[in-house]
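**Q** I would like the atomic coordinates for the input below:
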Amino acid sequence: MKTRVRFDRGDLTLDVVLPDAPIVALTGPNGAGKSTVLRCLAGLEPASSVVRHGPLPGSVGYLPQRTSLFPAMSLRDNVASSLRFSGVGRVESRQRAEALLAEFEIGELARRRPHEVSGGQRQRAGLARAIAAIPDLLLLDEPFVAIDVAARRSMRTRLVQHLAASGSSCVFATHDDADVEAMGAVRVELA
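**A** This is a model prediction of the structure:
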């Protein structure tokens, strides 16, 4: 679905057309509006206008730049929370959360709380939570930036596999050309 995002506040004016592609990468310098476009698509910017040509996504998963996990919950329960919100039972949501954490190479940390793990491990848990409920549209803001370079390759591969298996579309912001290439994304450059 082709989507047009318009936003105007202060010094930032955006008029961006996103192509009809399964994976779109927003690139450009700091302050160009990448995060704002994602926030507009997520419905978090009331001053924005989003016009979609085609069906509206039924569900949206969003991972902000600063991974926002619930501090009092374990990583497993954080991931399971998105499943619980979508109607999955408690036992099944925990089992699926543990499987996703294992797939994202942090299964042994499932019972730890966010403050007990590194930033990269929190980022992986946040990514697992964002995809757990299989949203129609997945919005990711710098999803790999906190993850060490060696692990990024496998995280990108796993994400692409999840998107292909689920049929979800994805729009993500990045400064890393390797993310764009590895994800097979259509690039939209913001100035």
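
**Q** can we go C-alpha only for contacts and neighbour counts from here?
**A** OK.

**Q** after the helix or strand hosting Val24, next one along is what?
**A** Using DSSP states H and E, Val24 maps to strand 23-27. Following strand 23-27 in sequence order, the next helix or strand is helix 34-41 (DSSP H and E).

**Q** Second input sequence below; structure requested for side-by-side comparison:
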Amino acid sequence: MAAERIAIIVKEIKYWKEHRLLPETYCDYLLALYTNGEAFSEEVNNKGQWTLRIVIHLILSLLMVPFSLLVLYSTEFDSFLQLGILLLFFSYLIWITNYFRKNGHPYLHVPLIAGLLVMLLLTTFSANLILKSDLLQIMVLIGNFIYWLLISKQRKIKFLQITSVLAITFTLIYAGFINL
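**A** Presented below is the predicted three-dimensional model:
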């Protein structure tokens, strides 16, 4: 009977830890207390597998930008098929960003920045499909860079903030040179 109670308590503590109902250190302490330190050997194996999954997602996130450029500039696909592929890449990057944000992953900025770059490609390509106008392209670029600035202030990513301000500045200088 005592073993069943301990198993139920351990299961509840793992649930609390997984859903962040208690701080992780408290849960680790309680698990060590109730299992005499045996629960941590199982978690180490799971963390090893988890790390491989995260590395795969990070590599795929980094590869989405060159794949997007490849789809746009090196293929003879129909424009709407290219747009669909870019939307698929962007959806994947949004999903990974939300997944990393929910789990508090330290490399959240990698899929976030890749997603912002793919969004930049997606919106400029879409604007070019709708109307081939320099004014529209400039407005889309500035809109994207303002969005980057807002995201960087919200997430407190300093280098993205600097990049967005520089990009807005260079885009406005470019717009001045082409006499819009």
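
**Q** Overlay the chains and give the TM-score.
**A** Here the TM-score for the pair of chains, by TM-score structural alignment, normalised by the length of structure 2, is 0.29; 86 aligned residues with a CA RMSD of 5.5 Å.

**Q** In terms of secondary structure, what does the strand holding Val24 of structure 1 contact?
**A** Judged by 3 or more CA pairs under 8 Å, 6 or more residues apart in numbering; DSSP states H and E, strand 23-27 of structure 1 is in contact with strand 169-173, strand 186-189.

**Q** buried sites along the shortest one?
**A** In terms of neighbour count (16 or more other CA atoms under 10 Å), strand 186-189 of structure 1 has its buried residues at 186-188.

**Q** Compute the distance between Val16 of structure 1 and Ala173 of structure 1, please.
**A** Noted for Val16 of structure 1: a distance of 14 Å to Ala173 of structure 1, by CA to CA, to the nearest Å.

**Q** Settle it for me: which of those two has more neighbours?
**A** Ranked by neighbour count (other CA atoms under 10 Å), Val16 of structure 1 and Ala173 place Ala173 first, with 28 against 17.

**Q** Surely the more buried one touches Leu26?
**A** Yes: between Ala173 of structure 1 and Leu26 there is a contact under CA atoms under 8 Å: 4.6 Å.

**Q** and for those two, which residues touch both?
**A** Lys34 (CA atoms under 8 Å, 6 or more residues apart in numbering).

**Q** sorry, back to before: now, which of the buried residues of strand 186-189 of structure 1 sits nearest Leu41 of structure 1?
**A** Nearest to Leu41 of structure 1 out of those is Val188 (CA to CA; 14.8 Å).

**Q** As a check, name the ranges of all strands in structure 2.
**A** All residues of structure 2 lie outside strands when identified by DSSP state E.

**Q** Look up how far Ile56 of structure 2 lies from the most centrally placed residue in it.
**A** The centre of structure 2 sits closest to Thr97, judged by CA atoms, centre = their mean, with a distance of 2.4 Å. In this structure, Thr97 of structure 2 and Ile56 of structure 2 are 14 Å apart, going by CA to CA.

**Q** and the longest helix for structure 2?
**A** helix 39-73 (DSSP state H).

**Q** For that one, list every residue counted as buried.
**A** 39, 57-58, 60-62, 64-65, 67-68, 71-72.

**Q** Format these as TSV; extra columns: distance to Glu18 of structure 2.
**A** Shown next, in TSV, are the buried residues of helix 39-73 of structure 2 (distance: CA to CA, whole Å):
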residue	distance to Glu18 of structure 2
Ala39	14
His57	21
Leu58	22
Leu60	26
Ser61	25
Leu62	28
Met64	30
Val65	33
Phe67	35
Ser68	35
Val71	39
Leu72	41
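
**Q** ok, of these, which one's closest to Asp28 of structure 2?
**A** Checking the buried residues of helix 39-73 of structure 2 against Asp28 of structure 2 by CA to CA gives Ala39 as the nearest, at 9.1 Å.

**Q** hang on, that closest one packs against Leu30?
**A** No: when contacts are counted by CA under 8 Å, Ala39 of structure 2 is not listed as touching Leu30 (10.4 Å).

**Q** Show me whatever sits in contact with both of the two.
**A** The contact sets of Ala39 of structure 2 and Leu30 do not overlap (CA under 8 Å, 6+ apart).
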